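A.B. asks: Turn this into a structure:
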Amino acid sequence: MAGFGAALAMPAVVRAQDSDNLFDMFSHNRVMREADREGNTATALSLIETVEPILSFDTAYNLQLAIQNYEQFVAVNGSWDLPQQDWFGLMLGHRRKPVKALKRRLMINGDMAVEERISDTFDERLDAAVRLFQARHGLIINGQIDEPTFYALNVPTDYRLNQLRLNAMRIEQWASALSDRYVVVNIPAATIEAVEASSVVQRHTAVVGKVDRPTPILNSKIHQVKFNPYWTVPKSIIRRDLIKYMNEDPEYLTKFRIRIFDGRGNELQPTDIDWSTEEAVKYTFRQDPGAENSMGHCKIDFYNKHDVYLHDTPQKALFGENARFHSSGCVRVEEVDALVAWLLRDNGGWDITGVQAAFESNERLDVPLTHQVPIHTTYITAWANRQGTVSFRDDVYQHDAAGTVTFAS
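C.D. replies: As a prediction, this is how the structure comes out:
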């Protein structure tokens, strides 16, 4: 009763603010309870993961439709509204004025159905729209206006339209040279597609090259799978990384089972090398097969002059990141066992069970492909599918900024 009396004694404006805060709290709790966030994520993924390959005439056609829609919007409206700072941190259950502006933006983008009366509550419909926006931009799907989502919203319309035009031309060029069965690595998306009979049969999350050590863009053929390989450290990594690691931790090579050999095949000890110089570059550094091996349980070889390849990795946590640009040019593959089984299916006796058994054995084995499979490492930052869903990725290597359409293989 004393508390009740004190509340009555407060100024009216304070009681009104408390009332609003109380309403906000109850509204937040109710919306949170009723929302099907997992279902919203599943719906978002179903709208982007259709069967047409990113490199295909279907995608080229879908891109032309998207370009027409964007051109019409720009001609009439100029640009959509860019986010204000008060959008940052918005999430399910919030009852705030900026929610209305966020809803309008996502209605324009097509992520949310148009509503005649727009409320200021971050409701389940808006949660579903934010998750679709995040899925279309390759972001971690959490329904929140976090930093990556805020920056993706902050890209102007004319920039997105330019991306659509550039990538339509790129896909037209690549699509004309495709076979019935092939693998595509899309570098900006850090994803891999295994394609057969004009349909995607597998999709894999990938980790690709850093900005200063990019994955090369090329066309080649996969010709071999190496199970439980040794890893010979490239000279560039010895110079850029290994010497630094040894200066920071003299036990680094021992921990990761990396051995040193001279030109005659004699094994050296880490203490035999002067790590204050670049002497180490003269020697061969080879990592034994096993759980710590940088290539994990397999290496997928394709012909190229850059000494890059697809491979497994012990660093599985990297696949859960928004920006997966961590390698020195090679491509790490999530759930690589499924891709290997698909590549080796014509070799006889290889299925997912056999591949996993080979991994677990830790035994060295090289398997040449009976039928070599084409591989295309590509640079696609915008594409559209048959459902009309348009996806975008960041211009990580600045090829969009340079207006590059044709890449030397």
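A.B. asks: From here on, just use CA atoms for contacts and neighbour counts.
C.D. replies: Fine.
A.B. asks: show me where the stretch 51-200 of the chain has helices.
C.D. replies: 57-77, 98-109, 124-136, 147-153, 157-175 (DSSP state H, counting those that start in this stretch).
A.B. asks: So which of those helices is the most surrounded?
C.D. replies: The highest average neighbour count among the helices of the stretch 51-200 of the chain, using mean count of other Cα atoms under 10 Å, belongs to helix 124-136 at a mean of 25.
A.B. asks: if we can go back for a sec, of all the helices of the stretch 51-200 of the chain, which one comes closest to residue 271?
C.D. replies: Residue 271 sits nearest to helix 147-153 of all the helices of the stretch 51-200 of the chain, at 44.8 Å, using Cα to Cα.
A.B. asks: Tabulate the helices of the stretch 51-200 of the chain (JSON lines), appending distance to residue 214.
C.D. replies: Listed next are those as JSON lines, based on distance: least, Cα to Cα, whole Å:
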{"stretch": "helix 57-77", "distance to residue 214": "25"}
{"stretch": "helix 98-109", "distance to residue 214": "31"}
{"stretch": "helix 124-136", "distance to residue 214": "24"}
{"stretch": "helix 147-153", "distance to residue 214": "22"}
{"stretch": "helix 157-175", "distance to residue 214": "19"}
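A.B. asks: and the longest helix seen in the chain with helix 124-136, angle?
C.D. replies: When the chain is parsed with DSSP state H, its longest helix is helix 12-34. Here helix 12-34 runs at an angle of 60 degrees relative to helix 124-136 (axes from the mean of the first three to the mean of the last three Cα atoms, to 10 degrees).
A.B. asks: here's the other one to compare against:
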Amino acid sequence: MKRPALLALALSALIAFLPNPASAQNESPLEALRSFKRQAEWTDRFDATLPEIHAVNSSQPTLSPEALGRMQIAIERYRTLAASGGWPLVPATQKAMQLGVRDKAVVVLRQRLAASGDLVQIGGREDIFDSYVAAGVRRFQLRHGLRGDGIVDQSTLDALNVPVQVRLRQLETNLGRIAERANDLSDRYVLVNIPAAEIEAVENGRVRSRHTGVVGKVDRQSPILVSKVHEINFNPYWTVPVSIVRRDLIPKMKANPEYLAQQKIKIYRWGDETREYDYREIDWNTDEATQYMFRQEPGELNSLGTVKINFHNVHQVYLHDTPQKSLFGEDARFHSSGCVRVQNVRELITWLLQPNGWDRGKVDATIRSGERVDVKLDRPTQIMFAYITAWVNADGVVHFRDDIYAKDGVETLALR
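C.D. replies: Sure thing, here's the model as predicted:
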């Protein structure tokens, strides 16, 4: 086959892959090639957008005196944005908008992302969801605690369409929350941000480690508190709280009498662990079970996982590991009964026990032994459970989270 024929064949193949073949057939072969190049973005520098995505994360803590100044700047910016009309509503489409899609809604999406500073480079056709739009969507998702996959699904669309006035009110409300905590910080502390379902270990003004968490359900909320971590339990027992016995254990036993045995939970009387009771000695059709102590043995099934972090509080909550690791991969991580599950908890434990002379090797070996070990911290560490739905990191990136417990006093995006 001669060269002109090969070129014609190649151009025909390119035209076949264009998003709109009908219109492409009216183009000359040269125009079709140019159009394909634009859509394939052979001349785009996609890596130019990566620093903007990286800036979403920061080694600086959520709480600090400096954070107040950043919040004030963001508030003024959002006031100006609100006064100019805010951002447009992105219309829903029949299928999720993602890389390569051509739709009129992409034009509005570009405008929305540009208004909030997420679209840092504008190139190509306005109705094409190109790599710059995908990067802008990812940046937006990460700022809002969503999975950064660059696809506009329903959760992302809902967050995009929260009005600027609502976001402004969130910033103003959280300015007061941050101010309340920012000047009361120890040089070494743990922050649990409930709406973000995130834990920070902070030392001398820098985040030593940041952890994904799982916090309380809407009807079993994690409390706001300040305390000090004083003890670590390795390979702990789990004593089932009376509230969970009533809400969960009794219904599960009525549905499946083998549940306790399957979960390695033993029955005792409170204050007397010398005699183990049989489940048949309890009337599960009443609240009689709440008069007994239910204790789960250490091991793979234990609801606390391999370690528990204790601090004094009237709510009887604590931090702990979990056997349900898959929960950390969800956008909405509100599944617990008030306590907080911590991803990569061994890293946090190692940091807490550094003043005791422990390292990661000793932490791993203690967990691997399977033995019950309780360690008092030589240096009790401040811990705070806070409710922060909006903050600004050290790079000036504004973060928002869903008002899951409806504490912001505005019609914000709540947990679905």
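A.B. asks: Post the TM-score for the overlay when you can.
C.D. replies: Remark: TM-score between the superposed chains equals 0.88 [TM-score structural alignment, normalised by the length of structure 1]; 383 aligned residues with a Cα RMSD of 2.5 Å.
A.B. asks: thinking again about what came up before, residues of the next helix or strand after the longest helix of structure 1 that come out buried?
C.D. replies: Going down the chain from helix 12-34 of structure 1, the next helix or strand is helix 37-48, by DSSP states H and E. Burial within helix 37-48 of structure 1, assessed by neighbour count using 16 or more other Cα atoms under 10 Å, is assigned to 37, 40-41, 44-45, 47-48.
A.B. asks: Next: stretch 206-219 of structure 1.
C.D. replies: Those would be 206-210, 213-219, for stretch 206-219 of structure 1 by 16+ other Cα under 10 Å.
A.B. asks: Reformat the residues you listed as TSV; add distance to residue 390 of structure 1.
C.D. replies: Shown next, in TSV, are the buried residues of stretch 206-219 of structure 1 (distance: Cα to Cα, whole Å):
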residue	distance to residue 390 of structure 1
206	21
207	22
208	23
209	25
210	25
213	29
214	25
215	25
216	25
217	23
218	25
219	25
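A.B. asks: Of those, which belong to helices?
C.D. replies: Short answer: the buried residues of stretch 206-219 of structure 1 have none in helices (DSSP H).
A.B. asks: what's the burial count for residue 176 of structure 1?
C.D. replies: A count of nearby residues for residue 176 of structure 1, using other Cα atoms under 10 Å, gives 11.
A.B. asks: meant to ask about residue 310 of structure 2, not that
C.D. replies: 19.
A.B. asks: Would you mind finding the match for it in structure 1?
C.D. replies: Counting by TM-score structural alignment, residue 310 of structure 2 corresponds to residue 301 in structure 1.
A.B. asks: what's its match in contact with, if anything?
C.D. replies: Each residue near residue 301 of structure 1 by Cα atoms under 8 Å, 6 or more residues apart in numbering is listed here: 222-226, 308-310.
A.B. asks: Translate residue 391 of structure 2 into the numbering of structure 1.
C.D. replies: Checking TM-score structural alignment: residue 391 of structure 2 goes with residue 383.
A.B. asks: for the closest residue to residue 389 of structure 2 other than its chain neighbours, what are its contacts?
C.D. replies: Computed as Cα to Cα, 6 or more residues apart in numbering, the closest residue to residue 389 of structure 2 that is not its neighbour in sequence is residue 401, at 4.8 Å. Contacts of residue 401 of structure 2 were listed using Cα under 8 Å, 6+ apart, and they are 144-145, 195-196, 388-390.
A.B. asks: residue in structure 1 matching residue 401 of structure 2?
C.D. replies: Aligned partner of residue 401 of structure 2 by TM-score structural alignment: residue 393.
A.B. asks: Also residue 215 of structure 2?
C.D. replies: Checking TM-score structural alignment: residue 215 of structure 2 goes with residue 208.
A.B. asks: Return the residues in contact with its match.
C.D. replies: So residue 208 of structure 1 contacts 187, 190, 214-215, 324-332 (Cα under 8 Å, 6+ apart).
A.B. asks: Most neighbours among those residues, which one?
C.D. replies: residue 332 leads those on contacts (other Cα under 10 Å) with 33 neighbours.
A.B. asks: Then that residue would be within a helix, right?
C.D. replies: No. Residue 332 of structure 1 is assigned strand when assessed by DSSP: H, G, I helix; E, B strand; the rest coil, not a helix.
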